[in-house]
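# I would like to see how this sequence folds:
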Amino acid sequence: MKLDFSTQSPDNSDIIKRCHGGTQMSQITLRQIPENVDALIRQLSKEQKQSINKTIIELLEKALGVSQDSNKKRNLSQLAGTWSDRESEEFKKNTAQFDKIDWEIWENENLH
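As a prediction, the model looks like this:
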């Protein structure tokens, strides 16, 4: 892309607009971000292999309902894979009793 600097505005906003598809991108500075929020954003950024800036923009878009993928999902796919290994093992341990068949009850039920 070749830019024409002969007619640029004093604040260079016309150049910025042309570089960003005709829209000027604004900037926001956040201060005093809680440590747990910072850690989660950094973790998500690393997991998605993208910049922290892009991660925060996507989070804001989703929260405001203006994301490219703003279609509400009606399933639990957003929760898939969110448990730690410890939480997963604890769930398996606590639900193991549901895998056992109580033959005495089963046989009595079939007799009626």
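# going forward, measure contacts between C-alpha atoms and count neighbours the same way
Fine.
# Next, count neighbours for residue 55.
19 (other Cα atoms under 10 Å).
# Provide a list of residues in contact with it.
41, 44-45 (Cα atoms under 8 Å, 6 or more residues apart in numbering).
# Okay, and residue 107 sits in which element?
helix 103-111 (DSSP states H and E).
# chain center to that helix: distance?
Distance of helix 103-111 from its chain centroid, counting by Cα atoms, centre = their mean, to the nearest Å, is 48 Å.
# Contacts for it next, please.
So helix 103-111 is contacted by nothing (Cα under 8 Å, 6+ apart).
# quick one more, to check against the first:
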Amino acid sequence: MATMTLRGIDEKTAEALKQRAQQEGTSVNAVTLRLIRESLGLDKKKRVVTYSDLGHLAGTWSKEDAAEFERNTAVFEKVDEELWK
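Below you'll find the predicted structure:
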């Protein structure tokens, strides 16, 4: 396996590589190698999906948390008969 030095990386690119590495939980070196291999067609590009919903919270409540939520939102289940006359 060869060792190479890459010179002339501008600050914007270096920062983008650092951010990507942090997002992926890996090193800048690993991100750079993967991006080079993908751009050369040596590796298939991995699909990275970023969600902005609350799906990561699904299933994380304890039984106690769920019971507390039910108690605190029970009032919303009551129908005010006066409003429906």
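# before we move on, the earlier item: which of the contacts of residue 55 of the first structure are buried? Put it as a ChimeraX command.
Here is the ChimeraX command that selects the buried residues among those (16 or more other Cα atoms under 10 Å):
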select :41,44,45
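# Spatially central residue in the second structure, please.
Nearest to the mean C-alpha position of the second structure, by Cα atoms, centre = their mean, lies residue 50 at 5.1 Å.
# okay, now the aligned residue in the first structure for residue 41 of the second structure: neighbour count?
Under the alignment (TM-score structural alignment), residue 41 of the second structure pairs with residue 65 in the first structure. Applying other Cα under 10 Å, we find 13 residues neighbouring residue 65 of the first structure.
# Same check on residue 42 of the first structure?
Residue 42 of the first structure: 18 surrounding residues under other Cα under 10 Å.
# Spatially nearest residue to it (excluding sequence neighbours)?
Nearest in space to residue 42 of the first structure, with sequence neighbours left out and distances taken as Cα to Cα, 6 or more residues apart in numbering, is residue 52 at 6.4 Å.
# Spit out the contact partners of the aligned residue in the second structure for that neighbour.
Aligned against the second structure by TM-score structural alignment, residue 52 of the first structure finds its counterpart in residue 28. Taking Cα under 8 Å, 6+ apart as the criterion, residue 28 of the second structure is in contact with 17-18, 20-21.
# quick one: which of the residues you listed is nearest residue 32 of the second structure?
residue 17 (7.2 Å; Cα to Cα).
# can you tell me how far that closest one sits from residue 39 of the second structure?
Counting by Cα to Cα, to the nearest Å, the gap from residue 17 of the second structure to residue 39 of the second structure is 15 Å.
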